[in-house]
Every structure is written in structure tokens, then in C-alpha cells.
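Participant: this one's structure only:
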């Protein structure tokens, strides 16, 4: 496995490789990331994993400076997971000048849920991923379904720009108690880590109650959010949406066979966690 830090060297190494598979990450890797690498290896070769903490997707009050940089450990993990190349550019390598050209996702998808509570987030994500796609030129790129809305935004970007990259989603990896694996789980104290599983439990409860006649969807969502508040969480949203466009379902769709997804984002202590459950 090679660790490469410059765009020029990466392009030289990948020249003439028509089946490159790519997994973009911000590092601080865990088993969820490694599952993406293994999935990528099923679809192409060589497998390239980028490790880059992207300033553009952090709001001013968020944890860009505190986000863990653990490249040496990340490289050790990636070497065991089938990664062929780690691309770990410095910030001025990927952004040698201010990034004034940016990729703006459509408001109908990019300004709701995460986009509402983290304005500009998806612009930052789309911009860095577009840039990485141009550098790596992958045939396939794999993203985790834990970031459900992000996956839809990036798949739409690749489709509308007719990029030669197929965007694939891989299932969320969970701890034994059901907590979705996340780099930010490392911010949780012992008591918070025990409590954190409540987020997935609330989503299961919402998904179960949503398919049967009874209270309205708004009432079910309000009850789910209140159950988190009573446990000390600060929820941004707990909601049920259509998988197709992440808009609210009608009552007929909710009680029928429309593919749906329950999504939540909430802060526990100082740590913001997200999760989702398809139904």
C-alpha cells in the first residue's frame, strides 16, 4: 500500500487505470469506513482511499480544528482492509488557491434536514467530492448509508454532471448495541456512549408506529423528538421521509408500501449524532 500526498504523484500512479474504486474519508477511521473499502474492492481496482478533513463543509462554530487527524493509525487499518493507495493531501495541495468555484446542490434536496441545520454543508461536500473525483477519476465511489442525505446528494451530482463515476451506497455498520459507527462517537464520555444507542431505538419506534393507523405523522415525529429531549438530548429533527426525494409522505404513502426512511440528528452533550432507518 502506498501513501501519496500530491495530486501530481497520484495522477501519475493512476494513469491508465480504468477500474479505480474510490472511498473518500476525513480520516479517524473505524470499522464502518473499512467496510466501505472492502465494498469498493468488490467493484474495482486499485482501491484509493482519501484522508482529508475538508474545511468547506464545517460551519464556523463546528469542530474543524478539533477533528482528529490520525493518519498513521488510519494507514495501518487501511493496509488490512484491501486499500492500495492512501491519498492524504495537505490543505494547500487540494486547495492551492481559495475555492471560489463551488458546486451547489438543488435547494429541494440540499436545503432540508442536514442542509437546514448546517447551511452550506452540502455545498462543501459536493465541492470537495467533485474535486477529488477529478483527481482520482474513479470508475466507482462508495459512500456509507449512515449519511443518507449526503449519499443522495452525491449520487444526484454524479448523474446530472454525467460523471464517469458510479456512486454506490454501503449499509451502515453498527456496534453490538445498535449504535451507528461514527468518528464522532469518540467524543462521547462513558455515560454518553451508553445513552447514545437511544437514537437508533427512537428511530425503530418511529418506523414501527408509522406504518399503522393512529396518530398523524406530525404527532409521531413530535413524540419521538420529545422522548429524546426527556433523556437529555437536543434533537434537530426526527422525521419520516420518502426515500425517493426525502420529502414527507402522504398518509396513503405512509400506511402503504411507499419506500420510506426515518432520519434523526440530535446533540448528546457536545456531540451531534445522526442516524437513519429504511422501512
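Facilitator: Cool, the structure landed. Since we're looking at a predicted model, the values are computed, not measured.

Participant: Could you use CA atoms for every contact and neighbour count after this?
Facilitator: Noted.

Participant: all strands for the stretch 151-279 of the chain, in order.
Facilitator: Counting by DSSP state E, counting those that start in this stretch, the stretch 151-279 of the chain has strands at residues 166-170, 233-242, 260-268, 271-278.

Participant: Make a markdown table from the ones you listed and add mean neighbour count and distance to residue 218 to it.
Facilitator: Converted to a markdown table, the strands of the stretch 151-279 of the chain look like this (neighbours: other Cα atoms under 10 Å; distance: least, Cα to Cα, whole Å):
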| stretch | mean neighbour count | distance to residue 218 |
| --- | --- | --- |
| strand 166-170 | 18 | 29 |
| strand 233-242 | 21 | 9 |
| strand 260-268 | 22 | 13 |
| strand 271-278 | 20 | 18 |
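
Participant: take the one below as the second:
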């Protein structure tokens, strides 16, 4: 959606290593914002984005208008995402993933890609897109989930970070500290207690609200209640600081 950073560029670089032609789309999708203020505040830095894409050798930039993506008469589909539309991000941002599917369905139809590269920071969105590929019979597209790029402090790179004050940005690194602690101790600790302590830590370090902090099954994001050696889990979090909503996650071995 633009406001590119090193996390986005890492996707371009990965694509260029494996593909003959790399296409990047930039489109601030109104359909996936359930909060009008969030949409209005989303940074638009097109000239800077173009320069960054040129610097890493992106072959094609697709920069469509709203009318190109959503022309008159376009079928208004409903995507059956199951529990992914109802838990975590789906619960706190109703309609968000329907909007994501709507725009991704269109982009994939237009670009006709063979590979799709997305960042792990939006972990639930990655699962949604895999589901979308099944629902729309686009199984020939190979989906790649790429590890989150972080600042030296551990804070996940995000376009939203630009809206934080220096103090807010310093405090925001507590998210990664909590996730890292969960990864180091989850095999021996009670999950509920571990996440409860993590929420307290965030609130003590400048956060205004923690929407969720949980350990879930990495395949379906259903809540996990104890360690099982044959199931991969993921620690997921969404929290507010200085009026900015940050999300992050960390896969647990």
C-alpha cells in the first residue's frame, strides 16, 4: 500500500532472486480500512516509493486507480474464510479481510503472477491469502511468506512507525521484547500466565491498550493452551501506543 520501507524491499529482492520479472503494486485499498481515520492518515509517498523501487531494480510498478481496481459493475464477492475472518484481526477489524481478499483477487487477475511474496508481519493476512488462492482456484500461484524485517531494537518495520514520537518508538520495542520472552519460555510456562505477564509489561512500557496477546496454532490461528512438540505455534500481538495500532508475531519452535 505504499510508504515503502526495507521490509517491502526485502520482498522485491527475494522475488528478483527467483523470478525473471518482478512486479510491485502500490494501491491504498479503501475496502480494507474499517476505520476511516486510519485510511485518511495512511501515508502516501509515491515519489519516494518509486525511487526506492528503482534502487532495488524492480521491473514493473503497477500503480492503479480505484476505478481500475473496482470498476462499475464489478461483482461484490463474499469470501468464505471461516474462523480467519472472526478471530484476532478479523474480530478487531470487521470487514478487513474481505477487503484484502477483494483487492488481492483483482490484482492477481490483472498481473497474472506465478509467485506471490508477502511479509510475515501480517501473519494472519498470509493465512487469509493462502485461503484465497484455494477459494479462487489460483493454486498455480506459489505463495512465499518472508521473515519480518526489524530495526536494531527488534521493532518490526511498519509504515505506521512514522506516526510515533521518538519516545513512542523507543517504548514500542517492548512488543518484540515480550514476543522474544514468550519464545524463550513457552515450552515450560503456562500460556495464559505468560501472555498475561506480557500484557502487563506492555502497559508498563507506554502502551495504551493491548487488543490481544496470545499463543496460537500457526496453521489456523486457533488459540493454543499448552506446548505440544508436534505443533508449531505463533505468538501474536496487537496493541495501541500514541494512537497507533501495531501488530507483530513470532514463530515458536
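Facilitator: In hand now; what should we look at? Fair warning: this is a prediction, and the values are worked out from it, not measured in the lab.

Participant: returning to that earlier point: and of the strands of the stretch 151-279 of structure 1, who's closest to residue 182 of structure 1?
Facilitator: strand 271-278 (8.1 Å; Cα to Cα).

Participant: Give me the mean distance between the closest one and structure 2.
Facilitator: Superposing on structure 2 places strand 271-278 of structure 1 at an average distance of 0.6 Å from its equivalents, by mean Cα distance after the TM-score superposition for structure 1.

Participant: tell me, what residue is most central in structure 2?
Facilitator: Most central in structure 2 under Cα atoms, centre = their mean is residue 122, positioned 1.8 Å from the mean C-alpha point.

Participant: Against residue 40 of structure 2, how distant is it?
Facilitator: Distance, residue 122 of structure 2 to residue 40 of structure 2, using Cα to Cα, to the nearest Å: 21 Å.

Participant: on that earlier part again, want to throw the strands of the stretch 151-279 of structure 1 into a markdown table with distance to residue 29 of structure 1?
Facilitator: Converted to a markdown table, those look like this (distance: least, Cα to Cα, whole Å):
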| stretch | distance to residue 29 of structure 1 |
| --- | --- |
| strand 166-170 | 16 |
| strand 233-242 | 26 |
| strand 260-268 | 21 |
| strand 271-278 | 16 |
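
Participant: Looking at the alignment, what corresponds to residue 35 of structure 2 in structure 1?
Facilitator: Aligned counterpart of residue 35 of structure 2 in structure 1: residue 60 (TM-score structural alignment).

Participant: Its match belongs to a strand, doesn't it?
Facilitator: No - assessed by DSSP: H, G, I helix; E, B strand; the rest coil, residue 60 of structure 1 does not belong to a strand; its assignment is coil.

Participant: how about the corresponding residue of structure 2 for residue 88 of structure 1, what does it touch?
Facilitator: Structural alignment (TM-score structural alignment) places residue 88 of structure 1 against residue 63 in structure 2. Listed by Cα atoms under 8 Å, 6 or more residues apart in numbering, the contact set of residue 63 of structure 2 reads 25-27.

Participant: Just the buried ones from those residues?
Facilitator: 26-27 (16 or more other Cα atoms under 10 Å).

Participant: Return those of the contacts of residue 63 of structure 2 that are likewise in contact in structure 1.
Facilitator: Counting by both residues aligned by TM-score structural alignment, their matches' Cα atoms under 8 Å, those that remain in contact in structure 1 are 25-27.

Participant: now these in JSON lines, with distance to residue 138 of structure 2 and secondary structure?
Facilitator: Below are those laid out as JSON lines (distance: Cα to Cα, whole Å; DSSP: H, G, I helix; E, B strand; the rest coil):
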{"residue": "25", "distance to residue 138 of structure 2": "18", "secondary structure": "strand"}
{"residue": "26", "distance to residue 138 of structure 2": "21", "secondary structure": "coil"}
{"residue": "27", "distance to residue 138 of structure 2": "21", "secondary structure": "coil"}
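
Participant: contacting residues for the equivalent of residue 248 of structure 1 over in structure 2?
Facilitator: Using TM-score structural alignment as the criterion, residue 248 of structure 1 maps onto residue 223 of structure 2. Contacts for residue 223 of structure 2 (Cα under 8 Å, 6+ apart) come out as 214-217.

Participant: mind checking the SS state of residue 66 of structure 1?
Facilitator: Going by three-state DSSP: residue 66 of structure 1 is coil.

Participant: what's the burial count for the closest residue to residue 44 of structure 2 other than its chain neighbours?
Facilitator: Distances taken as Cα to Cα, 6 or more residues apart in numbering place residue 3 nearest to residue 44 of structure 2, at 6.0 Å, with adjacent residues excluded. Number of residues near residue 3 of structure 2 (other Cα atoms under 10 Å) recorded here: 19.
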